[in-house]
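generate a structure from the sequence data that follows.
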Amino acid sequence: MTAQDSKLGDTDGKIFVGKGDEQAWLTLALANRHGLVTGATGTGKTVTLQVMAEGFARAGVPVFAADIKGDLSGISEVGEPKDFIVKRATEMGLNFQPDQFSTVFWDVFGEQGHPVRATVTEMGPLLLARMLDLNEVQEGVLNVAFRVADDNGLTLIDMKDLRALLDAIVPSTAKKGADAEEDQFAAIRKAAQGFGNVTKATVGTIQRQLLVLENQGGTSFFGEPALTLKDFMKTDRDGRGMVNILVADKLLQSPRLYATFLLWMLSELFEELPEAGDLSKPKLVFFFDEAHLLFNDAPKALMDKIEQVVRLIRSKGVGVYFVTQNPVDVPDRVLGQLGNRVQHALRAFTPRDQKAVAAAAQTFRPNPKLDTTKVITELGKGEALVSFLEGNGTPSMVERVMIRPPSARIGSITPEERKAIMAASPVKGKYDTAVDSESAYEMLQKRIAGTAVTADGPADGSGGGILGQIGSIVGTIFGTNVKRGRLSTGQVIARDVTRSVTNQVIGGMAANIGKSVAGQLGGSIGRTLVRGALGGLLRR
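The predicted structure follows:
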């Protein structure tokens, strides 16, 4: 092994990515300033992603990445010293050392990885409306449904909970013989109408969109046990970061579900992680492949939230790397926050393509030795234009480099190899069996049967009366055993206070208030306030 090769990874706080006239090093201390990997299909983006993931893992940084075609799964197996790999390594002065990395596979559908689940409450109305492709009126009714659920202590876990709640807001039956049901839901309907005109037609449209989502696999995504994001942030016995791979070949067939799911994960990370300041390396690096799907037709409210999360999650020690074909796929206000850039070849056959190439070239700090616009169209497979942040946080001049070969296998693994990895997984058994807890659906069924306690006087003292509210607030301050996704009355009160404050404060001031309060209090109420002001992406 050469002296240079021995320093790869975290030895000197850098990741060796490639070599041209100059060596290209990604500084770990600046890796949470986010990044962008772009290039046409077949130019080497996936290999670059694997090289970067390997470097982070060597440095003890956990990695999350979506695997669109299955090619990234090879990182879990020992690399093969093929002739072209050894040749490229030798040309860079490297002694190729085959390696493999501890990997956990995840799959929303639970077929090729551990199931990934979230509760409907955790997803929240804004993201769920995006997932369902609702218009503003329909999104407003969905917000009403969530508010009514909070106020009535109805826990939203899975799809049947949400369906039951929508039926309760506007009962689907009004026939003779349904009097008992009508009486049980009268208070809920009245509460819903108090927030605005909730019509059967609008609720019916939402129900139909829920059916579309169910047909796309949404039923398997919503439920318990819900994902604990700390399971992504682990190291193996050798101190290397675990590589978490989301199997996304099937998920990508539902682009909006894919994009909204990854955005939910980002917002959950932002919500849960404490402020970290400037670290010597990130706590987690998140690769967002096919990133253009996140921004396609996104409404302004959602774009504002995306920009906010990307801007602020850096202070939580998380680096976000968008992977897409062209920098123009990413809005300028997000693109401006991506400091580490890798640009593979783009083709310029049409005037539109040529305009895109010129726009891509303009995102780099110029190098007088390179005609960036011309070079982008001339890059060979495995070559890239690279600009990483330097010690003072400014982008380096763009350089043309050959990306170093990965140490692990390039390409997909076999089903047998995947089964063996899952059998030895550190989270084996934790998420594999779904749990159907008592939630809104069961509670509403009890109301129909006349056995449930009404929202005006819960038997457990968790809401309704003043004493119950005080008790819940005390529980919120000193800690509760409420499961993630289930809000106590005290938490609802704290959140509603935040909603009121947020509505009175202009735009970005709300974010500053939430951040300040969280920093001062540091407890459950502080985190709830952050969820109201900044985490409004989940509950707005």
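
make it CA atoms for all contacts and neighbour counts henceforth
OK.

show me where the stretch 251-400 of the chain has strands.
284-289, 318-324, 340-343, 383-387, 399-403 (DSSP state E, counting those that start in this stretch).

which elements pack onto the third one?
Counting contacts by 3 or more Cα pairs under 8 Å, 6 or more residues apart in numbering; DSSP states H and E, strand 340-343 is packed against strand 35-38, strand 383-387.

how many other residues sit next to residue 532?
Neighbour count of residue 532, defined by other Cα atoms under 10 Å: 26.

brain fart, residue 391
By other Cα under 10 Å, the residues close to residue 391 number 11.

cool, residue 500 as well?
11.

that one and residue 532: what is the separation?
Using Cα to Cα, to the nearest Å, residue 500 is found at 9 Å from residue 532.

where do the strands sit along the stretch 101-250 of the chain?
103-107, 114-115, 243-247.

name the helices or strands packed onto the last one?
Secondary structure elements in contact with strand 243-247, counted by 3+ Cα pairs under 8 Å, 6+ apart, are strand 63-67, strand 103-107.

how about a cut-off of 10 Å?
Applying 3 or more Cα pairs under 10 Å, 6 or more residues apart in numbering; DSSP states H and E, one finds that strand 243-247 contacts helix 45-58, strand 63-67, strand 103-107, strand 114-115, strand 284-289.

just the angle between that strand and strand 284-289, please?
Relative orientation of strand 243-247 and strand 284-289, computed by axes from the mean of the first three to the mean of the last three Cα atoms, to 10 degrees: 30 degrees.

would you mind giving the helices and strands packed on strand 243-247 as CSV with mean neighbour count and distance to residue 257 added?
What follows is the helices and strands packed on strand 243-247, written out as CSV (neighbours: other Cα atoms under 10 Å; distance: least, Cα to Cα, whole Å):
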stretch, mean neighbour count, distance to residue 257
helix 45-58, 24, 22
strand 63-67, 24, 13
strand 103-107, 23, 13
strand 114-115, 24, 15
strand 284-289, 25, 14
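
one more, please, to line up against the first structure:
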Amino acid sequence: PRTVPRAARAGTSRRAADELMQSPRLYATFLLWLLSELFEVLPEVGDPAKPKLVFFFDEAHLLFNDAPKALLDKVEQVVKLVRSKGVGVYFITQNPVDIPESVLAQLSNRVQHALRAYTPREQKAVRVAAETFRPNPAFSTEEAITQLAVGEALVSVLEDKGIPSMVGRTLVRPPSGKVGPISPEERRALIQTSPVAGQYDVVEDRESAYEVLTRRAQQKQEDGAAAERAAQAQKEAEAADKARRRDEPAVRRSTRATPVEAAITSMARSAANTLGRALVRGILGSLTRRGR
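Now for the predicted structure:
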């Protein structure tokens, strides 16, 4: 079996069953949520001969004490519908009057142990318990409830076509057991005759969700670190290239003209001087002629 990491165990918060029973509202809400989830998830199976999953809710009076009517209606509805999903629900309590009549009417199989009636309230509880059974002409159900011995019970189950059977008085078989550990030979024989013999002989340590998530987180950190290193290397390369360009001496262009450029410049200067002198003579000559 896989061991849960210490960190996961430390972060897990669970409410023990005895603590849950001290909070009736929370207990009833949990029951309703559990049955509702099963009703939504499990497939429809109709009316199977045996339920695939059975829940036993002990101290059932804690579920219904001071419970609001809306919650009782919802519990009644879920208990009625969840049977078609192959789920059986048993409420265990010392007194049948602890269970609301609307919920009690949905319970098909009944097992009633002895009730002692010394007060008017207890006598009423005996009558209520007797009336929930289909009468048996062989005996009085109300009297039998007060006369049951240890290990005896009144039992009524569903017969064919969903009809409740007549109540019967029966002995409850005690569980078979042994005080002390079994021998290696007995253990080996039980393992070999088990319906799942051979299926769990090989230990398989599959990869857990914790390991998968841890590996993904580590891979993400490594990818992020690699990206940061690449960005830093590129930044350093750009800085080095910039510094290298700044330190290189600038190439100065020579201002001395070539012979061809000097000849062209001299010719242009001579032409400009000649044109300038001609313009001056023309202007002065025009002014002289006007003066005459």
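
TM-score for this pair?
Once superposed, chain against chain, the TM-score is 0.54 (TM-score structural alignment, normalised by the length of structure 2); 176 aligned residues with a Cα RMSD of 3.0 Å.

which among the strands of the stretch 101-250 of structure 1 is found nearest to residue 348 of structure 1?
strand 243-247 (31.9 Å; Cα to Cα).

ok so, going back, TSV for the helices and strands packed on strand 243-247 of structure 1, including distance to residue 16 of structure 1?
Formatted as TSV, those follow (distance: least, Cα to Cα, whole Å):
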stretch	distance to residue 16 of structure 1
helix 45-58	7
strand 63-67	17
strand 103-107	21
strand 114-115	32
strand 284-289	16
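
between the ones you listed, which one is nearest to residue 360 of structure 1?
Closest to residue 360 of structure 1 of these is helix 45-58 (Cα to Cα; 15.5 Å).

which part of structure 2 lines up with the closest one?
Using TM-score structural alignment, helix 45-58 of structure 1 lines up with nothing in structure 2.

correct me, but residue 146 of structure 1 touches residue 124?
Yes: with contact defined as Cα atoms under 10 Å, residue 146 of structure 1 reaches residue 124; the gap is 7.8 Å.

grab the longest helix from structure 2 for me.
For structure 2, the longest helix by residue count, based on DSSP state H, is helix 209-247.

what's it packed up against?
Against helix 209-247 of structure 2 (3+ Cα pairs under 10 Å, 6+ apart) you get no helix or strand.

tally of neighbours for residue 283 of structure 2?
11.

return the residues in contact with it.
By Cα atoms under 10 Å, 6 or more residues apart in numbering, residue 283 of structure 2 lies in contact with residue 277.

try 7 Å this time
For residue 283 of structure 2, no residue meets the contact criterion (Cα atoms under 7 Å, 6 or more residues apart in numbering).

do the same with residue 448 of structure 1
Residue 448 of structure 1 makes contact with 180-181, 184, according to Cα under 7 Å, 6+ apart.

which part of structure 2 matches the host helix or strand of it?
Per DSSP states H and E: residue 448 of structure 1 is located in helix 440-449. Aligned by TM-score structural alignment, helix 440-449 of structure 1 falls on no residue of structure 2.

same check, this time on stretch 318-328 of structure 1
Residues 87-97 of structure 2 are matched to stretch 318-328 of structure 1 when aligned by TM-score structural alignment.

ditto for stretch 91-100 of structure 1
Counting by TM-score structural alignment, stretch 91-100 of structure 1 falls onto no part of structure 2.

just give the nearest non-adjacent residue to the equivalent of residue 173 of structure 2 over in structure 1, would you?
Aligned by TM-score structural alignment, residue 173 of structure 2 pairs with residue 404 of structure 1. Spatial nearest neighbour of residue 404 of structure 1, chain neighbours left out: residue 18 (4.8 Å); criterion: Cα to Cα, 6 or more residues apart in numbering.

the helix or strand encompassing the one you found - contacts with which helices or strands?
Per DSSP H and E: residue 18 of structure 1 is located in strand 14-20. Where contact means 3 or more Cα pairs under 7 Å, 6 or more residues apart in numbering; DSSP states H and E, strand 14-20 of structure 1 is packed against strand 23-27, helix 45-58, strand 399-403.

what range in structure 2 does it sit on?
Using TM-score structural alignment, strand 14-20 of structure 1 pairs with nothing in structure 2.

so how far is residue 6 of structure 2 from residue 12 of structure 2?
Residue 12 of structure 2 is 10 Å from residue 6 of structure 2, by Cα to Cα.

residue 218 of structure 2 now?
Distance of residue 218 of structure 2 to residue 6 of structure 2, given as Cα to Cα: 19 Å.

same check, this time on residue 45 of structure 2
Taking Cα to Cα, one finds residue 45 of structure 2 at 41 Å from residue 6 of structure 2.

pick out whichever of the two has more residues nearby.
Shown here are residue 45 of structure 2 and residue 6; by other Cα under 10 Å, residue 45 has more neighbours (13 against 9).

OK, contacts around residue 163 of structure 1?
Residue 163 of structure 1 sits in contact with residue 207, where contact means Cα under 7 Å, 6+ apart.

no wait, residue 67 of structure 2
Residue 67 of structure 2 neighbours (Cα under 7 Å, 6+ apart): residue 25.

tell me how far the counterpart of it in structure 1 lies from residue 308 of structure 1.
Aligned counterpart of residue 67 of structure 2 in structure 1: residue 298 (TM-score structural alignment). Distance of residue 298 of structure 1 to residue 308 of structure 1, given as Cα to Cα: 14 Å.

same check on residue 46 of structure 1?
As judged by Cα to Cα, residue 46 of structure 1 and residue 308 of structure 1 stand 27 Å apart.

what's the answer for residue 417 of structure 1, then?
Distance from residue 417 of structure 1 to residue 308 of structure 1, by Cα to Cα: 40 Å.

so between those two, which is more surrounded?
When neighbours are counted by other Cα under 10 Å, residue 417 of structure 1 and residue 308 differ, and residue 308 comes out ahead with 18 against 15.

what residue in structure 2 is paired with that one?
Residue 308 of structure 1 maps onto residue 77 in structure 2, with residues paired by TM-score structural alignment.

show me the contacts for its match.
Here residue 77 of structure 2 is in contact with no residue (Cα under 7 Å, 6+ apart).

and with 10 Å instead?
Counted by Cα under 10 Å, 6+ apart, residue 77 of structure 2 has contacts 32, 36, 71, 102-103, 106.

and the residues you listed, which of them are in helices?
Mapping these onto helices (DSSP H) picks out 32, 36, 71, 102-103.

brilliant, that's me finished.
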